[in-house]
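Asker: below is the structure, and that's it, no one-letter string:
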């Protein structure tokens, strides 16, 4: 059955990429999540989507300009649904310690070669420390990041993030040794689903927020969907699967 990943935790239901959002997912029965990573100035992996702070915290500056101890004091609930209490930017290690998911997709954005190497090494170190190496896939659209992961964290699964413009996403995923393809849902076709299945590549489509699209993609046979509304997705796909079984 098609699996459900909460996008940035549960971006449409709770402040994105916050501990509150990931705990909310677990409370709603969501067992898989996607998140985004950037480095702090002192080399810690911070869970935040943008390289800049303004959209989610209202603060000026780039993530990389601040130490982790400064970032965790910033309230990251500016861009999402209303939430009653402050939601700090979390360290990745905090999520690994407090949230037990069946699987994580950890996305690394476009960064320099040097930063990619640092992030690959730090992800591998934390994954080993918290015994989650078997339940994470590190994803990126950046070939620099995928190369760094292959060199410095070869035991971790890799995933290619593919936009609509990429002509042969399954082939590119295979070239970089990826076991997962995170594909823009608008680029998902029956042919690509079949090709991914034939190649043994997990096909995860993003960001799917409409119930009718969730059902259509599940019927198409995608392995998982990434959504801002994982609670809706879980009930929608459960209902579809029940209907299909009768």
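Answerer: Received, thanks. No experiment lies behind these values; they were computed from the predicted model shown.
Asker: from now on I want contacts and neighbour counts done on CA atoms only, so please keep to that.
Answerer: OK.
Asker: pull out the buried positions in stretch 61-72.
Answerer: Of all the residues in stretch 61-72, those buried under the rule 16 or more other Cα atoms under 10 Å are 63, 64, 66, 67, 68, 71, 72.
Asker: now do stretch 165-174
Answerer: By 16+ other Cα under 10 Å, the buried positions in stretch 165-174 come out as 169, 170, 172, 173, 174.
Asker: just checking, the fourth one touches residue 166?
Answerer: No. Under the criterion of Cα atoms under 8 Å, residue 173 lies out of contact with residue 166, with a separation of 11.0 Å.
Asker: second structure for comparison follows:
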């Protein structure tokens, strides 16, 4: 019996020792102990053309909890998904959405601007997105520039009701807008659907979200979703004190993701869902490299980066501090050489450099 007890105590000491040497790290262990809802901004728009089915598919592939989309209305009253008021930036066409028919917009290429591998991607309708993803992932619907499209609130409500998505059982649908009057109107039409107010710097009082504003939001919204730069611990706490949730936008780097989580935000709207559901590590950076590979850097360049990261992963497991930093500095040097030689896109370079710099700082 004494031998068994002795072996048990030895095992416990060994386990505790391992835990001290190699602590489990969770980049998103907030002060409240909760993990933020992971919201893919315009789909996984860091790695697929925004507001397309390809981007929404990536959001599911990358394990986001929700994806966000932007709804606007064509000349002939069709609800289509696009961020800008014109088609110029994200398609091969030109002109204002409100001046073009659905068929004119449907013929446009909405993928090539991002990468040629997405050539032929079309502009989807709201109905197509709802049909394709209903029950598979949460959908955050933004009414974009609703002041340009009289009646858009009713049209969006009709699309939801047509699919039985306007009931209290459908908490995976949220409708938001920077136009607070539009959200008030939508709430009156379909009060069973959760709503949110988006908040820009220009909508604050001297750079602050006031208690008066929050009290007003309470009457018709469930979420106060500001630009991330408007938040601090006090503001997050005040939002919660007003019985509202907050999903700030738009996070593209690890430092902001960690900061917001420590403040206790309820969700994070991000171009890169991986920043929310995977901790900072060489394995995470390697996954990002693989997602950029073949589109924003060649397989040869990706392989060179992954060689460094494979070594770093082994050193991380062994807790070899100096070797991790040495090889990550080598990774950054190689990354900068690829950038100087035009072998990697600006987007991929910035994301990988931010993540690598964060990892070095962590160690």
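Answerer: Here it is on my side, so go on. Computed from a predicted model, the values in this text were never measured in an experiment.
Asker: what's the counterpart of residue 237 of structure 2 in structure 1?
Answerer: Per TM-score structural alignment, the equivalent position to residue 237 of structure 2 in structure 1 is residue 194.
Asker: chain center to the helix or strand where that match lies: distance?
Answerer: Here residue 194 of structure 1 sits within helix 190-199, counting by DSSP states H and E. Offset of helix 190-199 of structure 1 from its chain centre (Cα atoms, centre = their mean, to the nearest Å): 21 Å.
Asker: that helix: what's the following helix or strand?
Answerer: Per DSSP H and E, the first helix or strand lying C-terminal to helix 190-199 of structure 1 is strand 202-206.
Asker: what's the mean deviation for that following strand versus structure 2?
Answerer: Following superposition, strand 202-206 of structure 1 is found to deviate from structure 2 by 0.6 Å on average (mean Cα distance after the TM-score superposition for structure 1).
Asker: what residues are up against the residue most central in space within structure 1?
Answerer: By Cα atoms, centre = their mean, structure 1 has its centre lying nearest to residue 34, at 2.4 Å. The neighbours of residue 34 of structure 1, taking Cα atoms under 8 Å, 6 or more residues apart in numbering as the test, are 5, 6, 7, 8, 9, 104, 105, 106, 107, 226.
Asker: mind naming the longest strand for structure 1?
Answerer: Longest strand in structure 1, counting residues (DSSP state E): strand 32-39.
Asker: how far does that strand sit from its chain's centre?
Answerer: 5 Å.
Asker: what's the matching range in structure 2 for it?
Answerer: Going by TM-score structural alignment, strand 32-39 of structure 1 lines up with residues 66-73 of structure 2.
Asker: list the helices and strands the helix or strand harbouring residue 185 of structure 2 packs on?
Answerer: Per DSSP H and E: residue 185 of structure 2 is located in helix 180-189. Applying 3 or more Cα pairs under 8 Å, 6 or more residues apart in numbering; DSSP states H and E, one finds that helix 180-189 of structure 2 contacts helix 152-162, strand 173-177, strand 194-199.
Asker: what span of structure 1 is the second one aligned with?
Answerer: Just to be clear, that refers to strand 173-177 of structure 2. Strand 173-177 of structure 2 corresponds to residues 136-140 in structure 1, going by TM-score structural alignment.
Asker: buried residues of that stretch, list them for me.
Answerer: Within stretch 136-140 of structure 1, the residues that count as buried by 16+ other Cα under 10 Å are 136, 137, 138, 139, 140.
Asker: what of stretch 59-71 of structure 2?
Answerer: For stretch 59-71 of structure 2, the neighbour count (16+ other Cα under 10 Å) marks 59, 60, 63, 64, 65, 66, 67, 68, 69, 70, 71 as buried.
Asker: and the last one, how far from residue 334 of structure 2?
Answerer: To residue 334 of structure 2, residue 71 of structure 2 is 41 Å away according to Cα to Cα, to the nearest Å.
Asker: the buried residues of stretch 59-71 of structure 2: which two are farthest apart?
Answerer: Pairwise distances among those were taken by Cα to Cα; the largest, 23.1 Å, belongs to 63 and 71.
Asker: picking up where we left off before, what's the angle between the longest strand of structure 1 and strand 136-140?
Answerer: 60 degrees (axes from the mean of the first three to the mean of the last three Cα atoms, to 10 degrees).
Asker: any idea how far the very next helix or strand once past strand 32-39 of structure 1 is from the chain center?
Answerer: Once the chain leaves strand 32-39 of structure 1, the next helix or strand it forms, by DSSP H and E, is strand 45-47. The chain centre lies 12 Å from the centre of strand 45-47 of structure 1; the measure is Cα atoms, centre = their mean.
Asker: which parts of strand 45-47 of structure 1 are buried?
Answerer: 45, 46, 47.
Asker: what's the answer for stretch 76-87 of structure 2, then?
Answerer: Buried residues in stretch 76-87 of structure 2 (16+ other Cα under 10 Å): 77, 78, 79, 80, 81, 82, 83, 84, 85, 86, 87.
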